[in-house]
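Kindly return the folded structure for what I paste below:
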Amino acid sequence: MNARLERQLRYLGAIIVAGAVASVAVNLAQGRHTAPQLIAALAYTFVTAVVIGSVELFILQDSEWLRRLPFVALVAVRSTIYAVFIIAIQLLQVGERAAGLELQTSIEDFWRSIAYSAVISVILNFGFSIANLIGPRVFLNFVSGRYHSPVEENRFVLFVDIAGSTGLAEQLGGIGIHRFLDRTFRLLTESVVDYRGEVLNYIGDEIIVTWPEQSGAIDCRPLRCFVAMRRALQKAVPEFEREFGAAPQIRGSLHFGPVIVGEIGDVKPAIVFNGDVMNTAARLEELSRKVDGGFLASRAAMARFASAPPFAVHDLGTLPIRGRIDGIEVVGIGAVVASA
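Below is the predicted model of the structure:
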């Protein structure tokens, strides 16, 4: 199954389950505990979650004009769209029909449906907006408390840096380089999704991507992701040159090992990765600027792949690196492969 579709279906399933649990809890708290009442509530929740979740995941998230709206305008537009669908579901009385209950026809029921739809649409909208702002996976990790206490995980860590961004900043100006980086990162993120990576952070002109060991080992996903990024940028050269007068080029590094993952901070908490693996990956990225192909992968990362890479890599031996007395064994990919 396509990675993007798989992710969307997984999130849709999570929305349906969360909605069902919340619906049952609310109805029980209000004293509605008969089987028909619970069936009606679950029917409403299921249909609403499927419709709103599908609209959000398959339509709104891919809308370029929505992305350009300020947060308040975005909330207003999304809430209106959600409300239209929720009102329609309420007026169709799918819950009563599913549970075999008497249909409601009074004007009071109509206005109650309007009020209910408005409240639910705003709540859903804020939830989706926050998830989109910090990332769906990070949002779920915060809600579940998975990293409230720090844990150690084995991770692949991919650093990707946009080459020559300092010179581009002088050429394009502050606003111009921001738009350039935004467009580039959006394009690179498509490859991250395709190869089931997780964007850890955007730092200046750099994007950091990670994979859990089990996921990243399949089909050399981190390595293939970097190559896919370069190929995507190569295809977009005419578009970038037309709009910015320059096209982005990237270099990168890949490492593997144990990292400490946990929440940190109070006013603006974040889930961060710490450890020697992060430092080593960053230093490998610095070294990648000096090698043909602009990419370095540690032997530790290559050894964890479940299969051989689908293209040739060349052994670069042991390179000296800051913080390591014995250096680090690395491989590279040729410039032709990296940009094909």
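
going forward, measure contacts and count neighbours with C-alpha atoms only.
Fine.

Now for residue 73, how many residues are close by?
A count of nearby residues for residue 73, using other CA atoms under 10 Å, gives 12.

and the helix or strand hosting it, what does it pack onto?
With elements delineated by DSSP states H and E, residue 73 resides in helix 71-92, which encompasses its position. Under the contact criterion of 3 or more CA pairs under 8 Å, 6 or more residues apart in numbering; DSSP states H and E, helix 71-92 touches helix 35-58, helix 107-134.

now the angle from the last one to helix 35-58?
Computed with axes from the mean of the first three to the mean of the last three CA atoms, to 10 degrees, the direction of helix 107-134 lies at 40 degrees from that of helix 35-58.

Give me the angle between helix 107-134 and helix 71-92.
Using the same axes, to 10 degrees, helix 107-134 lies at 140 degrees relative to helix 71-92.

What is helix 107-134 packed up against?
For helix 107-134, the helices and strands in contact under the criterion 3+ CA pairs under 8 Å, 6+ apart are helix 71-92, helix 136-144.

compare with the first, here's sequence two:
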Amino acid sequence: MHQVKPSKKGKTVRNISKRLLFNLIFWCLVFIFILAVRYYDIGKIAFINLPVHIPTSRIIVNGLILGISIGFFYTLVESWLESQELYHHSLGMIILLRTSYLFLVSGVVLSVVAFLNYLMDVKQDNINELVTNPLTYIFSATVRFLLIGALVGNFILSIFHTLRAKIGSQDFNNLLTGKYREPKVENRAFMFLDLKSSTTIAEELGHRLYSQLIRDCFRDLSSSLVKTKAQVYQYVGDEAVLSWTLKNALEEENCINAYFHFKEELEQKKEYYQQTYGLQPVFKAGVNIGLVTVVEVGVLKRTIVYHSDVLNTAARIQSLCNQYQRLLLVSEAIKNQIGEGKFSFELIGDVLLKGKTKNVKIYAVEQI
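Here you go, the predicted structure:
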């Protein structure tokens, strides 16, 4: 039976929904906790001068209103910041921008909720509106206490999301949970992506401009990584090593599509590269799939590494691109997993790769 694949729009909505759910839960818990600590500590709310019993229901309702409101707007602002290429800045600037923008959102929401509470307390005769005006109420000690809590929460989330983006969401989660503290065997695909004619380009541009070129190219690679669910295993000089789980690699042929997404992105920026560097960068790639051992290594600097001949084979395949004058070469294992469809596979040869004892069938790939 033919399996219907989820649309790109559907996947985007699903990702935003997951982020929204996380933010709603986080902020509801934060504000319910802060309000409980504040109210039970002082025994009264805002400018109520007489001891007043604060019902638990009011604490929970206020916490939920604040959490849902801020969680919703927090998600909107996060999406907007990403659309503004937030992650192209330094890590410190990313944390500062995220914290500042989201703190402003928190301040506006807190002010609105505080005003609603003011109206409620006036109606219940808890305060004298002739003595305490709305502005004084909004800047009360309780609201300031909540605002400090929101600032701390924003800062913590900003660091969390920035580190997650820096390390990579999947690797960050795996390091956090210790998934690979003990070696595990997985079926994964790898792509070795390398700048064509890199030595010549480096000589022509000089080291500084060449490094800027590589930075821009890998920056433009980002959208392809997101679209095809790729992980960056390593950046080595002018080479990027991408990785996928078996499921993500085969879904919509991501392990092949990643190359063509990246190629299209570079072509769309052709005018920029010609004006800035006097050239159009072209990358070549080799792809392979198979069993690898995954393990977390290091103490002072921890990382997740892969051990297998699968990676060596992918690297060797990529090195043949110049010899066969092709930009994308894959192993027979990839061809068998992907099959015919959106791509055409041309057998290049049954090649004995360096360091191998058995020949490997290599295929050139083109879009149909």
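
Got a TM-score for the two of them?
Superposed pair, TM-score by TM-score structural alignment, normalised by the length of structure 1: 0.84. Supporting alignment: 331 aligned residues with a CA RMSD of 3.2 Å.

Please tell me how far the corresponding residue of structure 1 for residue 157 of structure 2 sits from residue 56 of structure 1.
Residue pairing (TM-score structural alignment): residue 157 of structure 2 is matched to residue 124 of structure 1. With distances taken as CA to CA, to the nearest Å, residue 124 of structure 1 is found 10 Å from residue 56 of structure 1.

try residue 112 of structure 1
Spatial separation of residue 112 of structure 1 from residue 56 of structure 1 under the definition CA to CA is 25 Å.

for residue 240 of structure 1, same thing?
In this view, residue 240 of structure 1 and residue 56 of structure 1 are 29 Å apart by CA to CA.

circling back to that earlier point, can you pick out the residue with more neighbours from residue 112 and residue 56 of structure 1?
Set side by side, residue 112 of structure 1 and residue 56 show unequal neighbour counts under other CA under 10 Å, the larger going to residue 56 at 20 against 13.

buried residues in the helix or strand where residue 115 of structure 2 lies?
Using DSSP H and E, residue 115 of structure 2 sits in helix 91-123. Along helix 91-123 of structure 2, these residues count as buried under the neighbour rule (16 or more other CA atoms under 10 Å): 91, 94-95, 97-100, 102-103, 105-107, 109-111, 113-114, 117-118, 121.

Straight-line length of stretch 335-344 of structure 2, end to end?
Stretch 335-344 of structure 2 stretches 10 Å from its first residue to its last (CA to CA).

now do stretch 256-275 of structure 1
Distance between the two ends of stretch 256-275 of structure 1: 11 Å, counting by CA to CA.

Outside of that stretch itself, list whatever touches it.
Residues outside stretch 256-275 of structure 1 that contact it (CA atoms under 8 Å, 6 or more residues apart in numbering) are 138, 147-157, 200, 276-278, 298, 300-301.

go again using 6 Å as the cut-off
147-156, 277, 300-301 (CA atoms under 6 Å, 6 or more residues apart in numbering).

now stretch 100-117 of structure 1
Counting by CA under 6 Å, 6+ apart, 83, 86, 87 sit against stretch 100-117 of structure 1.

ok, now which ones touch the second one?
I take that to be residue 86 of structure 1. Residue 86 of structure 1 sits next to residue 117 when contact means CA under 6 Å, 6+ apart.

mind checking what it lines up with in structure 2?
For residue 86 of structure 1, the equivalent position in structure 2 is taken to be residue 106, counting by TM-score structural alignment.

now do residue 265 of structure 1
Under the alignment (TM-score structural alignment), residue 265 of structure 1 pairs with residue 298 in structure 2.

So that match versus residue 169 of structure 2, what's the distance?
Using CA to CA, we find residue 298 of structure 2 at a distance of 19 Å from residue 169 of structure 2.

Just want to know which of those two has more residues nearby.
When neighbours are counted by other CA under 10 Å, residue 169 comes out ahead of the other of residue 298 of structure 2 and residue 169, with 15 against 8.

And the counterpart of the more buried one in structure 1, how far from residue 129 of structure 1?
Using TM-score structural alignment, the equivalent of residue 169 of structure 2 in structure 1 is residue 136. Counting by CA to CA, the separation of residue 136 of structure 1 from residue 129 of structure 1 is 10 Å.

Next, the mean deviation of the longest strand along structure 1 compared to structure 2.
Using DSSP state E to define each element, structure 1 has its longest strand at strand 250-264. In this overlay with structure 2, the average offset of strand 250-264 of structure 1 from its partner residues is 1.1 Å by mean CA distance after the TM-score superposition for structure 1.

after that strand comes which helix or strand?
strand 270-274.

buried residues in that next one?
By 16+ other CA under 10 Å, the buried positions in strand 270-274 of structure 1 come out as 271, 272, 273.

Contact partners for the equivalent of residue 233 of structure 2 over in structure 1?
Per TM-score structural alignment, the equivalent position to residue 233 of structure 2 in structure 1 is residue 200. Residue 200 of structure 1 makes contact with 208, 209 under the criterion CA under 6 Å, 6+ apart.

So residue 200 of structure 1: helix, strand or coil?
When classified by DSSP: H, G, I helix; E, B strand; the rest coil, residue 200 of structure 1 comes out as strand.

picking that back up, want to throw the helices and strands packed on helix 107-134 of structure 1 into CSV with distance to residue 43 of structure 1?
Putting these into CSV (distance: least, CA to CA, whole Å) gives the following:
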stretch, distance to residue 43 of structure 1
helix 71-92, 10
helix 136-144, 25
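
Out of those helices, which gets nearest to residue 175 of structure 1?
Residue 175 of structure 1 lies closest to helix 71-92 among these, at 19.3 Å (CA to CA).

how big's the offset between the closest one and structure 2?
With mean CA distance after the TM-score superposition for structure 1, helix 71-92 of structure 1 averages 2.0 Å from its match.

do stretch 42-51 of structure 1 as well
Comparing stretch 42-51 of structure 1 with its match in structure 2 after superposition yields a mean distance of 2.8 Å (mean CA distance after the TM-score superposition for structure 1).

so which helix or strand takes in residue 193 of structure 2?
Using DSSP H and E, residue 193 of structure 2 falls in strand 184-195.

no wait, residue 329 of structure 1
Here residue 329 of structure 1, judged by DSSP H and E, is contained in strand 324-333.

Give me the range in structure 2 that that strand lines up against.
Residues 356-365 of structure 2 are matched to strand 324-333 of structure 1 when aligned by TM-score structural alignment.
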